[in-house]
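[1] Sequence and predicted structure are below.
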Amino acid sequence: MAGVVATLLSSQAFAAGQCGMSSARQAFDVQGLKSELMVTALSCNVQDRYNAFVEKFRPDLTAQEVALNSYFRTTYGRGAQTAHDDYITQLANAQSERGLKAGVAFCQQRVSMFDEVAVLENATDLGGYAEAKDIVQPASYETCAAPSSLNHPARVRHIRAVRSSHKG
């Protein structure tokens, strides 16, 4: 299982390097950051700081959510909402597991992210910050752009990866 996850994450990094920053890639990065901050807020009892982050970046977070929805609609068609919901659930679970493994150190390491995002000024800053952070993602997605067909190889790889991860 660990080998599969490492392969998926390295393929995600490879894809990001190949295509640079796309709207889909940025949407995944920002969603990962938002989720990481939410897990941190709940785990470390700093919900007020999370609420301040959401309030400050509400238009940018909404725009990234629209881009993410577009990616899932284009990639998964009628199954878009289910795939999106699965992604969000897997993302929160992966980040929560990381927090549990880190124990007390998790809050010491992650609460400072709220100070870092507080000084960001705009959507460009937010996207760059999200890209640069070590944010756990549950699986690799083709994020250069959504494929034009539901039979796209990235979708097949994703389905195989998800099926493989459920066997272990």
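    In hand now; what should we look at?
[2] use CA for all of it now, contacts and neighbours both
    Noted.
[3] which residues of the protein fall in helices?
    All helices of the chain, identified by DSSP state H, fall at 2-19, 23-44, 47-76, 80-102, 105-110, 112-118, 123-132, 153-167.
[4] also this one, for the comparison:
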Amino acid sequence: MHSTRTAWGLGKTGVAIGLAMLALASCSKKTPVAVLAPPPAPVGHVYPTAVQIPAVTSRRVKFTPAQRDAYQQAFNIIGLKSALMIGALSCDQRGQYDTFMTTFHPHILAAQHVMDGYFRRMGGWAGQSREDDFVTLLANNQSISAQAQGSLFCLNNSAEFKAVLALRSPRDLDAFVSDQAPQRPATVASTASASAP
């Protein structure tokens, strides 16, 4: 059976679909078959909401749990700002980005100051250089992720802008960057594959 699957280019999913079609064809009664629409484009968070904070480089630097939470929140906000900027430039969505920045400018600026403080505390005089390197690496990684999405990226980014622009307060923005991305619905192929013997 394995060699037959290989020759036809069928995996478990193809075999399961083929068997289901044979079973339907052999029925004397016409059974209605549900036509499944293709899964919708992903919505919700397009980008990871949690940005990994650079590790502490000195044993002398200690943070309380509350300080860690404040730093993580600031990094998440700056990460979202960076990702939305890439989308704005790549997908000609500058108007949405400008609205986001105008709406949340004081809160984003406060997050930027918290992030600046983290790098100052971590690196002293070299902190600014480390922060510049971090911001560049973050943007590069987000650009690579955007390219990997191909033609879906702008559609996904529109969904992210729609969600962000529905937020009304800094507290809403904080919750938005703290929440995990919603679960994506299982595709027909993965469901068929999981149920195949």
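    Nice, thanks for sending it over. If you're wondering where the values come from, they're calculated on a predicted model, not measured in any experiment.
[5] Need the TM-score from the superposition.
    Overlay of the two chains. TM-score (TM-score structural alignment, normalised by the length of the first structure): 0.66; 120 aligned residues with a C-alpha RMSD of 2.2 Å.
[6] Make TSV out of the helices of the first structure and add mean neighbour count.
    As requested, the helices of the first structure are exported to TSV (neighbours: other C-alpha atoms under 10 Å):
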stretch	mean neighbour count
helix 2-19	14
helix 23-44	22
helix 47-76	17
helix 80-102	16
helix 105-110	14
helix 112-118	13
helix 123-132	17
helix 153-167	13
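[7] And the residue nearest the centre of the first structure, how close does it get to Lys101 of the first structure?
    Among the residues of the first structure, the one closest to the centroid is Gly32, at 2.7 Å (C-alpha atoms, centre = their mean). As judged by C-alpha to C-alpha, to the nearest Å, Gly32 of the first structure and Lys101 of the first structure stand 18 Å apart.
[8] what's the answer for Gly3 of the first structure, then?
    Distance, Gly3 of the first structure to Lys101 of the first structure, using C-alpha to C-alpha: 18 Å.
[9] With Thr82 of the first structure instead?
    Thr82 of the first structure is 28 Å from Lys101 of the first structure, by C-alpha to C-alpha.
[10] Could you do Val5 of the first structure as well?
    Computed as C-alpha to C-alpha, the Val5 of the first structure to Lys101 of the first structure distance reads 16 Å.
[11] Look up how far Ser145 of the second structure lies from the equivalent of Ala105 of the first structure over in the second structure.
    Alignment note: Ala105 of the first structure maps to Leu152 in the second structure; criterion TM-score structural alignment. From Leu152 of the second structure over to Ser145 of the second structure the distance is 11 Å, taken as C-alpha to C-alpha.
[12] Equivalent analysis for Ala16 of the second structure, please.
    With distances taken as C-alpha to C-alpha, Ala16 of the second structure is found 33 Å from Ser145 of the second structure.
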